[in-house]
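Novice: sequence? don't have it. structure:
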């Protein structure tokens, strides 16, 4: 593999070093999603975007497929073989709700900017969670844990009420909120929406329905 990165570095006219390519591939696999809008990820995204075909070829033997959304400026890596350790039921249910909220936000024209994110404060999240699942939003400690997992999947960014970059954005909750990130459409495909719709018609039998939820679309386990 080193020779592969060496060749790419040698043909980059001094723009990149060998380690830049190995780091980009490593970040893509460990983070699953790399966003250009994230300050510390811009160089990594640039390498993946420019050398997508080469990086995809290098990761293919590992059973990882690579893609780049050049409109919303993010790169992603998806395992071709699902992990034997699936997401937990609370993680899966939370992710499905986020997927539904993202689609609803797009239809309502709530996309924040060219990053393609949908902003949701905790008041709205609580209401939508209850509406979509028939259950109460988990308490703060558990909720923050779910958000951290979703962040590792590359589908959420945590927002604080006092963040300076949120000026002009309507955040009603004193606890801030979340930004649902566009790669959620890749990480959680169309079958996730079907699962959410099915849940909505069966949430009166909550315990039985939760046992039937399939976590295949959240095939990235909590790595930490």
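Specialist: Received the coordinates, thanks. Everything numeric in this text was worked out from a predicted model, so none of it was measured.
Novice: use CA for all of it now, contacts and neighbours both
Specialist: OK.
Novice: OK, contacts around the residue nearest to the spatial centre of the chain?
Specialist: Nearest to the geometric centre of the chain sits residue 155, at 2.1 Å (C-alpha atoms, centre = their mean). Residue 155 is in contact with 180-184, 187, counting by C-alpha atoms under 8 Å, 6 or more residues apart in numbering.
Novice: One more: residue 60?
Specialist: Residue 60 touches nothing, counting by C-alpha under 8 Å, 6+ apart.
Novice: Could you confirm it falls within a strand?
Specialist: No. Remark: residue 60 does not belong to a strand; assigned using DSSP: H, G, I helix; E, B strand; the rest coil, it is helix.
Novice: so how far is residue 200 from it?
Specialist: 37 Å (C-alpha to C-alpha, to the nearest Å).
Novice: circling back to that earlier point, which ones among the contacts of residue 155 lie within helices?
Specialist: 184, 187 (DSSP state H).
Novice: What is the nearest of the contacts of residue 155 to residue 23?
Specialist: residue 183 (20.8 Å; C-alpha to C-alpha).
Novice: how far away is the closest residue to that closest one other than its chain neighbours from residue 102?
Specialist: The spatial neighbour of residue 183 that comes closest, neighbours along the chain excluded (C-alpha to C-alpha, 6 or more residues apart in numbering), is residue 155 at 5.9 Å. Distance of residue 155 to residue 102, computed by C-alpha to C-alpha: 10 Å.
Novice: Included below, for side-by-side comparison, is a second structure:
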């Protein structure tokens, strides 16, 4: 059994209050990925990084695996079992598209500190080509979708460089690699293939109906 947070805190010369540990556990469970670069998450990240074994044991009680990435300085709580997330089809497809785009940026060596910066129109085009569906046309609606990705530690909207004509860019965060694996990317291809079969079947049905 994991030791109590009170006992662990008493042995830490910096984070010597029980609340640091309880807050860190709550934050990683609810947000999935904590980044040292995020000021709001930094304390919890540091607490977990200093006590990996204790947090690994605590998360295991909820069937979560603790992943530590020292290259890009984040920690993640990954479900061991497949769990249903309250996501719409559009949100699910967006996650898979972002993961595929991140994979492509890795292959081309185009990451900046582990992050991939994507323009709105670039995302719209990739989403259309990969899913045969459309993202919302309004930037505000897309920003709302990206905000949900941020809650999962996968992506976030960021300010654009001066002179840009678009309201924001999308940064895909490195934690998406641990949250969405290669098998999930393959499922995107399977989904699109199934969609095309349905569309072709519908086209054939329409032709049959028009045949005298």
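Specialist: That came through, no problem. Computed from a prediction, not measured in an experiment: that's the story for all the values here.
Novice: corresponding residue for residue 43 of structure 2 in structure 1?
Specialist: Counting by TM-score structural alignment, residue 43 of structure 2 lines up with residue 43 in structure 1.
Novice: what about residue 51 of structure 1, how many neighbours?
Specialist: 13 (other C-alpha atoms under 10 Å).
Novice: Relative to residue 11 of structure 1, how far out is it?
Specialist: Applying C-alpha to C-alpha to residue 51 of structure 1 and residue 11 of structure 1 gives a distance of 11 Å.
Novice: Residue 52 of structure 1 too?
Specialist: 15 Å.
Novice: Which of the two has more residues huddled nearby?
Specialist: Set side by side, residue 52 of structure 1 and residue 11 show more neighbours around residue 52, with 17 against 11, by other C-alpha under 10 Å.
Novice: residues in contact with the more buried one?
Specialist: 66-68.
Novice: Please name the residues that touch the nearest residue to residue 155 of structure 2 once chain neighbours are set aside.
Specialist: Closest residue in space to residue 155 of structure 2, ignoring its immediate chain neighbours: residue 172 at 4.3 Å, by C-alpha to C-alpha, 6+ apart. Residues near residue 172 of structure 2 by C-alpha under 8 Å, 6+ apart: 98, 102, 115-118, 154-156.
Novice: picking that back up, tell me which element the match of residue 43 of structure 2 is part of?
Specialist: helix 42-50 (DSSP states H and E).
Novice: Give me the mean deviation of that helix from structure 2.
Specialist: Taking mean C-alpha distance after the TM-score superposition for structure 1, the mean distance separating helix 42-50 of structure 1 from the aligned residues in structure 2 is 1.2 Å.
Novice: What are the contacting residues of the longest helix anywhere in structure 1?
Specialist: When structure 1 is parsed with DSSP H, its longest helix is helix 89-107. With C-alpha under 8 Å, 6+ apart as the test, helix 89-107 of structure 1 has contacts from 111, 118, 128-129, 132, 146, 149-150, 180, 182, 184-185, 188, 192-193, 195-196, 210-211, 213-215, 218.
Novice: distance of residue 178 of structure 2 from residue 190 of structure 2?
Specialist: 21 Å.
Novice: do residue 165 of structure 2 as well
Specialist: Distance from residue 165 of structure 2 to residue 190 of structure 2, by C-alpha to C-alpha: 35 Å.
Novice: quick one, which of those two is more surrounded?
Specialist: Taking other C-alpha under 10 Å, residue 165 of structure 2 and residue 190 do not tie; residue 190 has more neighbours (12 against 8).
Novice: what's the counterpart of that one in structure 1?
Specialist: Per TM-score structural alignment, residue 190 of structure 2 is aligned with residue 198.
Novice: mind checking the SS state of that match?
Specialist: helix.
Novice: Equivalent analysis for the one 10 residues further on, please.
Specialist: Using three-state DSSP, the structure places residue 208 of structure 1 in helix.
Novice: burial of it, as a residue count?
Specialist: Counted with other C-alpha under 10 Å, residue 208 of structure 1 comes out at 11.
Novice: Strands of structure 1, start to end?
Specialist: Along structure 1, counting by DSSP state E, strands occupy 33-35, 64-69, 74-79, 118-121, 156-159, 177-180.
Novice: how close does the fifth one sit to structure 2?
Specialist: So the one you mean is strand 156-159 of structure 1. Relative to structure 2, strand 156-159 of structure 1 is 1.0 Å off (mean C-alpha distance after the TM-score superposition for structure 1).
Novice: which strands and helices sit next to that strand?
Specialist: helix 140-152, strand 177-180 (3 or more C-alpha pairs under 8 Å, 6 or more residues apart in numbering; DSSP states H and E).
Novice: go on, the third one?
Specialist: Secondary structure elements in contact with strand 74-79 of structure 1, counted by 3+ C-alpha pairs under 8 Å, 6+ apart, are helix 18-31, strand 33-35, helix 42-50, strand 64-69.
Novice: Contacts for that strand, please.
Specialist: 28-29, 32-36, 45, 48-49, 63-69, 183, 187, 219.
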